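K.L.:
This is a predicted model, with the sequence first.
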Amino acid sequence: MADNVRQSLDRVRTVLTRNRLRVAFVALILLSVAVVASASSGGISTASEDDVPDAPPTENHTVVTESGRAGTITAYAPDGDVTYYNNTRTKYFDVDPVEGDPLTVEYTATDTIHTEGPTCRSPPCALNVIERADLETGEVEVVYERYDHKETAGEWHDADRINETHVVVADIVADQVFIVNTETEIVEWLWDAQSDFPLDGGGPYPGDWAHVNDVEYIESGEMDGRIMVSLRNQDQVVFLDRDEGLLDEWTLGAEDDYDVQYEQHNPDYIPESEGGPAVVVADSENGRIQEFQREDGEWNRTWLWEDDQIQWPRDADRLPNGNTLITDTHGNRVMEVNESGDIVWEVGSTLPYEAERLETGAESEGGQSAAALGLESRTEADSGGGGGGGDGSSIEFNPLEFLGEQLESFLPHRIYNALLFATPIWMGKTEFAAIGVALLTGLTWTGLEIRWQLRDAGVRFRLPVYREGK
């Protein structure tokens, strides 16, 4: 039997000569390079106004912000044409219409400061601003600004207007929520996350501990005058009373309870007048949109939406027409899904952060809860293909796509999202697989070349334990 094995190995060595192996390695590497090169030549880019894709027609204006490599704010007219574009700031985040003038918006943005100077002695630093932009005239006005000492976790992702003079701000830098009078620039109320949450939870302190990424001032119902806050790194949506502080019994989620939510973004509160209390939330690291209804003093999940393309959603608003506007950052799209869960409007975007449908009020007030609308959940298995398309009738096997899917399923969702965030926009699971194949091929080839050179030089290696033939 040993002789048969030896003869088989000899036949393999005869076929797999060094030159044939080299040709195979070169072919694999060139194929991988071709896949990556093909992907890099296409894809979505919003780095300049000329590259921004038009959107399908819809009834109202739509504003989309981006906070990735290209910070932009783009407004689409109802006919789908780009009617406003700005990339002056490094990053753009939350955007809301100004009451009484739906075509003027107020948003938070951040400028990264890379040069040492009077506002930044140890670059990079951040300039955080609340600005107003008239989408018709293009005029931009700074409402309030503050310099901060760092760039990483150094932004204001959200601000919500309370009245003509006061706004509430989600301050990631200091892990705080504060109310400021934008006329006097005096901070009149402040809540510090450290007063209610331990430092041994959440993210690393003092780097990016709580990541307060959203605030919403509630204007009606039982929670009138309270503030809803998203603590991303604690996996919780909490409610604050300006006199009592944290309202523990209203907290949605718990730290590391990923079945409920996992590093969520931009919860949208639905009051009793619209079938609430309910919260629509982008469950980012779980790759889904959820809604929770307040029933008998508890939060119960009443709606879930996902398809097989959704990757890292960071905003969801229930529209007055019953549809839901969703921002899918790593899916590179903003979309509207109807009450049946089908995508009825979609536009590509590089790394969108938030979308707002104007002429429907801030955070699309007037949108009803899933319970009131009778919405049925839709899961990936129900979607029938990315973006709601495809009938699944054709069967094609792509080895690199298959390997990419295995890589995506193997890596923790948070790690895979981090790879997507750190790599070029055109990188996806197929491209990751191609690069992995090229690297593995290169390492294998290098190892064999070294082994061959040593063998030619008369250097032999034996296992420390081997069986001596008779």
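P.N.:
Received it, and whenever you're ready, just let me know what you need.

K.L.:
Could you use CA atoms for every contact and neighbour count after this?
P.N.:
Noted.

K.L.:
can you give me the helices for the stretch 101-250 of the chain?
P.N.:
Read by DSSP state H, counting those that start in this stretch, the stretch 101-250 of the chain holds no helices at all.

K.L.:
now swap in the stretch 351-470 of the chain and tell me
P.N.:
With helices called from DSSP H, counting those that start in this stretch, the stretch 351-470 of the chain shows them at 370-373, 380-383, 399-410, 413-422, 429-456.

K.L.:
of all these, which lies closest to residue 190?
P.N.:
helix 413-422 (31.1 Å; C-alpha to C-alpha).

K.L.:
Tabulate the helices of the stretch 351-470 of the chain in a markdown table, adding columns for distance to residue 281.
P.N.:
Formatted as a markdown table, the helices of the stretch 351-470 of the chain follow (distance: least, C-alpha to C-alpha, whole Å):
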| stretch | distance to residue 281 |
| --- | --- |
| helix 370-373 | 12 |
| helix 380-383 | 18 |
| helix 399-410 | 24 |
| helix 413-422 | 18 |
| helix 429-456 | 26 |
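
K.L.:
and here's the other structure:
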Amino acid sequence: MASVRSVLRAIFAVCLLLSGGVVASGYVAHSPADTAPAGNVTGSDAENRSLSELPPSSLTVVTTGSNRPRAESANGSRAEAEVVLYDRNGSIRYYNDTYDSYWDVDLLSKASGPRTVEYVASERLNASACESVGDDAAESGDGSEADGSTEDEKDGCVRTVIERLNLSTGATRTIHAARSPRADVTPWTDVDRINDTHYVIADRAENRVFVLNVRTNTITWEWYAASTFTFDSGGYYLEDWTHLNDVEYLEGGRIMASVRNHDQIVFLDPEHNRTILYEPYGPDYILRENGGPALLVADAGNNRVVEYARRDGSWNRTWQWSGPALRWPRDADRLPNGRTLVVDSNGDRVLEVNSTGTAVWNVSVGLPYDAERLGTGSASAAGPSAERIAARSEEMGDRDRTDQEEGRASDERAAGPLSSTAKGLLSGSVLSAALYVSPAWMGFVELLALCVLFLVSTVWFLAELRWRSVVAELREWAEEAERR
């Protein structure tokens, strides 16, 4: 009996040492340089030139979120949300971290200037702050209040704004602001400008898409997901039924929306065609004159970027780029030169991939949400389809791994069947959620090792308790036998 326990204790100890070593090596390997902008060249010609001298197509604006708990401080690359402008060398040309989270960012028309953007941002407020801030409460056609709140805000609220930013001067102007009574949900994360006065908004708090006149603060059109989807659909999302995360106004008046928790993209009025994806983010519509109709989608739950072309009345997948280095992509734009700008949220980076699947540019930034390349048109409006440029589908995405990612890939191969089996058991959403709340240095292998560390520690602790109980029982039995 004692020899069996000794063997088990030795096995437990080896498992703890190995798993602890993997976690520690992952932490040590993630040096501070890994969170700095990649390709940041000190004293380069680009750095010595003013922002106005740089061509807009050499500048990329990125918005990021934050995993900082409300009203608490935090450290690390994901502690603060920001809107930041990078040049081709990865140097920062503009930075602002006023709000708790920055979401969608869109380029404005050339008439507004090549360096003017609009973004959605939000801030969480405590109850007293909620009472002091106002909002532009939009009213529907019947005069009822559509934004703002009449509910109890004792737990705080979220204030969401649409702001216009001149990146050259740093001047900002609030286009619209709204307050939500739920402190745990940001109601809007994406809007699309229709004209000077009207915006189409994806409202995930109310599970709807609506058109808002920001000048009169009235809703001129709205669509509720409940008119199309049943309440037993949407998966296990009791308080986030649709998670409407993207909306785009198309030519001809159609509206495209991403209903993430239903794994669908819908076209609203006049078309109602749908294509099923797994947790889609940020779909972009590629025009017919550029090789479309086609949809470029960041398929976050499957850790890939895909493109679907409309052919013979159905949507067919024509291109894919993915790999172990890609972790929860939430936006992808096809640039006019045929390259694809990808926002890799859990990978803490934004990268540019050419038609062969090779990453030709990247910057490291904590928890990015959206990105736009200045001077290239909004999203993928000026980009060609994958079929037109004969883009190669890169299933593994191994061309874009950095040296550190190569090391992690080697660790995954070394883990062998265990790693593959664990990945198979975890759905994309579960794994993405785990990586989202984990530190930036922790990849899948480190996360798996941490789980093993916790599991083995728990089993060993329970085993020791059981063994001590058995020993105590044997002693009592022996003492009782002696007394007899």
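P.N.:
Yep, that arrived. Computed from a prediction, not measured in an experiment: that's the story for all the values here.

K.L.:
ok so, going back, export the helices of the stretch 351-470 of structure 1 to CSV and tack on mean neighbour count and distance to residue 334 of structure 1?
P.N.:
Output for the helices of the stretch 351-470 of structure 1, formatted as CSV (neighbours: other C-alpha atoms under 10 Å; distance: least, C-alpha to C-alpha, whole Å):
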stretch, mean neighbour count, distance to residue 334 of structure 1
helix 370-373, 18, 20
helix 380-383, 15, 17
helix 399-410, 16, 22
helix 413-422, 16, 17
helix 429-456, 16, 20
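
K.L.:
Out of these, which is closest to residue 342 of structure 1?
P.N.:
helix 380-383 (8.1 Å).

K.L.:
How far off centre is stretch 300-318 of structure 1?
P.N.:
12 Å (C-alpha atoms, centre = their mean, to the nearest Å).

K.L.:
now swap in stretch 200-218 of structure 2 and tell me
P.N.:
Offset of stretch 200-218 of structure 2 from its chain centre (C-alpha atoms, centre = their mean): 22 Å.

K.L.:
Any idea how far apart the tips of it sit?
P.N.:
12 Å (C-alpha to C-alpha, to the nearest Å).

K.L.:
what's the matching range in structure 1 for that stretch?
P.N.:
The alignment of stretch 200-218 of structure 2 onto structure 1 (TM-score structural alignment) covers residues 168-186.

K.L.:
tell me which residues of the matching stretch are tucked away?
P.N.:
Across stretch 168-186 of structure 1, burial judged by 16 or more other C-alpha atoms under 10 Å covers 168-182.

K.L.:
ok so, going back, for residue 346 of structure 1, find the nearest of the helices of the stretch 351-470 of structure 1.
P.N.:
Closest among the helices of the stretch 351-470 of structure 1, using C-alpha to C-alpha: helix 380-383, at 15.3 Å.

K.L.:
For that closest one, which outside residues touch it?
P.N.:
Here helix 380-383 of structure 1 makes contact (C-alpha atoms under 8 Å, 6 or more residues apart in numbering) with 306, 307, 308, 389.

K.L.:
and the first one, how far is that from residue 428 of structure 1?
P.N.:
So the one you mean is residue 306 of structure 1. Taking C-alpha to C-alpha, one finds residue 306 of structure 1 at 19 Å from residue 428 of structure 1.

K.L.:
how about the strands in the stretch 101-250 of structure 2?
P.N.:
In the stretch 101-250 of structure 2, the segments counted as strands under DSSP state E, counting those that start in this stretch are 101-107, 116-125, 157-166, 172-180, 188-193, 198-203, 208-213, 218-224, 244-249.

K.L.:
whereabouts in structure 1 does the third one align?
P.N.:
It stands for strand 157-166 of structure 2. The aligned range for strand 157-166 of structure 2 is 125-134, by TM-score structural alignment.

K.L.:
average distance between the matching stretch and structure 2?
P.N.:
Here the mean offset of stretch 125-134 of structure 1 against structure 2 after fitting is 1.0 Å, by mean C-alpha distance after the TM-score superposition for structure 1.

K.L.:
Flag every buried residue along that stretch.
P.N.:
Buried-residue list, stretch 125-134 of structure 1, by 16+ other C-alpha under 10 Å: 125, 126, 127, 128, 129, 130, 131, 132, 133, 134.

K.L.:
Good, we can wrap up now.
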